[in-house]
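> Have a look at this fold, sequence not included:
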């Protein structure tokens, strides 16, 4: 199981997470061992009210790209209607959003059935949950390796390095990072990407260009999941 975070709210976490699921689905099929993959969105704001209840487009996209099919409530246990900071939405709804409460609502036994599970965060690494608590504490409690999505735009070097520093300072490992182009007019794109490759300490999982059609299938074409697959296989074969 991996936790996916971004350098900020609009870094493209869902596009890259769903792209990674599709890339892993393709690679495992190519190797003749179709994996059960699962994308989970524990917290989502900006949901839509439907006849089935609140639904979030990001969570639905992850479900569409997962080969392990779970209920919507298992994939997105905390959903909020307004597109505002989750801790504010939770407070307005009278919901306690502490790391312990979130952990208790995660269906970890069901997630364990997946060969690879990606938990997509909300916002950036230090997403507030209220009362001085942060979503990063949940990742610490579960001791999950982290995949960092860097939204490629002006200022991304600082954002990426500060996020990397915070993750490592929290005692966690970064399993890989992805560069995702969110500004088609970014100056000196290749030079910035080269600088990131020199300064980031984790494996580089690919660079997703600015896509006119930002689908999981298209994003998967630019992602390299071999390092993740190797890590999962190695851990599965390690003595418990």
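Arrived safely. None of these values were measured; they are calculated from a predicted model.

> Going by C-alpha atoms from here, please, whenever you check contacts or count neighbours.
Noted.

> Can you identify each of the strands in the protein by residue range?
All strands of the chain, identified by DSSP state E, fall at 2-6, 37-40, 43-44, 48-50, 53-55, 78-79, 116-124, 128-130, 133-134, 146-152, 174-181, 204-208.

> try this one next to it:
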């Protein structure tokens, strides 16, 4: 059976996809076959008559095997809004069991499967369930991506506490340096290290362009 990880974050737009891609490259460099999923995506574009998400396409291309797009991203929505609203507007209900079934099919094909969540830990997915419920149903250890910018300490500590309360296993966290002008960058990261027992897995430096090979070398803890 493959090893899986669920990638969540402190917010949207803080580097979850780039972190996922970097981790995929890290495992590929170890000679493992790697697949990825972004089960739910808002803000998709029409490509040849089908909705496609830029981040999901990156994950699809980074994989060791090319999966059908619908396996990587079963729920794609045009509106760039919270997924439960986007789904309602599209006349669709996000079924977490369907995502789990997709994952169970995919995990048979690879040594490692990374599943990227949407938004933050408590983003609603339907009327009753949120991202935390999806992680629980998948029963995967969680990796938290923290966007290092002003306000990140509060967001990270709230996210760490919510994950701990949910009872899932947290494998560690990644510092995603998304603000080029961030003051006291190292001090912020050190403060977060001191505020949680979750290990710091990687510090992903600020970059204008995604470089998975470079990022993969910044993974500092064994996965």
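Nice, thanks for sending it over. Everything numeric in this text was worked out from a predicted model, so none of it was measured.

> Now that we have the strands of structure 1, can you turn them into CSV and tack on distance to residue 168 of structure 1 and mean neighbour count?
CSV is the format used below for these (distance: least, CA to CA, whole Å; neighbours: other CA atoms under 10 Å):
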stretch, distance to residue 168 of structure 1, mean neighbour count
strand 2-6, 13, 27
strand 37-40, 23, 29
strand 43-44, 23, 26
strand 48-50, 36, 12
strand 53-55, 33, 17
strand 78-79, 27, 22
strand 116-124, 15, 23
strand 128-130, 19, 19
strand 133-134, 16, 17
strand 146-152, 10, 27
strand 174-181, 8, 23
strand 204-208, 17, 21
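
> What's the biggest helix in structure 1, counting residues?
In structure 1, taking DSSP state H as the definition, the longest helix is helix 13-30.

> What angle do strand 116-124 and that helix make with each other?
Interaxial angle, helix 13-30 of structure 1 versus strand 116-124 (axes from the mean of the first three to the mean of the last three CA atoms, to 10 degrees): 170 degrees.

> ok so, going back, ok, which of the strands of structure 1 comes nearest residue 68 of structure 1?
strand 37-40 (5.6 Å; CA to CA).

> Please compute how far that closest one lies from its chain's middle.
Relative to its chain's centre, strand 37-40 of structure 1 lies at 10 Å (CA atoms, centre = their mean, to the nearest Å).

> what's the average distance of it to structure 2?
On superposition with structure 2, the average gap between strand 37-40 of structure 1 and its aligned counterparts reaches 0.7 Å (mean CA distance after the TM-score superposition for structure 1).

> counterpart of that strand in structure 2, which residues?
Counting by TM-score structural alignment, strand 37-40 of structure 1 pairs with residues 34-37 of structure 2.

> Residues contacting the matching stretch, please?
Outside stretch 34-37 of structure 2, the residues that touch it by CA atoms under 8 Å, 6 or more residues apart in numbering are 24, 27-28, 56, 59-60, 62-65, 71-73, 103, 106-107, 110-116.

> one more time with 7 Å, if that's ok
For stretch 34-37 of structure 2, contacts defined as CA atoms under 7 Å, 6 or more residues apart in numbering pick out 24, 27-28, 59-60, 63-65, 72-73, 110-116.

> Repeat that for stretch 187-205 of structure 2.
153, 170-177, 215, 218-221.

> so which of the residues you listed comes closest to residue 43 of structure 2?
Taking CA to CA as the measure, residue 176 is the one of the contacts of stretch 187-205 of structure 2 closest to residue 43 of structure 2, at 21.9 Å.

> Determine how far the last residue of stretch 166-174 of structure 1 lies from the first.
11 Å (CA to CA, to the nearest Å).

> same check, this time on stretch 200-208 of structure 1
17 Å.

> Now do the contacts for the residue opposite residue 180 of structure 1 in structure 2 once aligned.
Under the alignment (TM-score structural alignment), residue 180 of structure 1 pairs with residue 176 of structure 2. Contacts for residue 176 of structure 2 (CA under 7 Å, 6+ apart) come out as 14, 15, 145, 146, 147, 148, 203, 204, 205.

> In JSON lines: those residues, plus distance to residue 158 of structure 2.
JSON lines is the format used below for the contacts of residue 176 of structure 2 (distance: CA to CA, whole Å):
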{"residue": "14", "distance to residue 158 of structure 2": "16"}
{"residue": "15", "distance to residue 158 of structure 2": "18"}
{"residue": "145", "distance to residue 158 of structure 2": "13"}
{"residue": "146", "distance to residue 158 of structure 2": "11"}
{"residue": "147", "distance to residue 158 of structure 2": "13"}
{"residue": "148", "distance to residue 158 of structure 2": "14"}
{"residue": "203", "distance to residue 158 of structure 2": "20"}
{"residue": "204", "distance to residue 158 of structure 2": "21"}
{"residue": "205", "distance to residue 158 of structure 2": "23"}
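
> wait, which of those is closest to residue 85 of structure 2?
Taking CA to CA as the measure, residue 85 of structure 2 lies nearest residue 14 of the contacts of residue 176 of structure 2, at 21.2 Å.

> ok, now which ones touch that closest one?
Residues in contact with residue 14 of structure 2 (CA under 7 Å, 6+ apart) are 146, 147, 176, 178.

> how close does the counterpart of the second one in structure 1 get to residue 12 of structure 1?
Think residue 147 of structure 2. Matched by TM-score structural alignment, residue 147 of structure 2 corresponds to residue 151 in structure 1. If you measure residue 151 of structure 1 against residue 12 of structure 1 using CA to CA, the figure is 7 Å.
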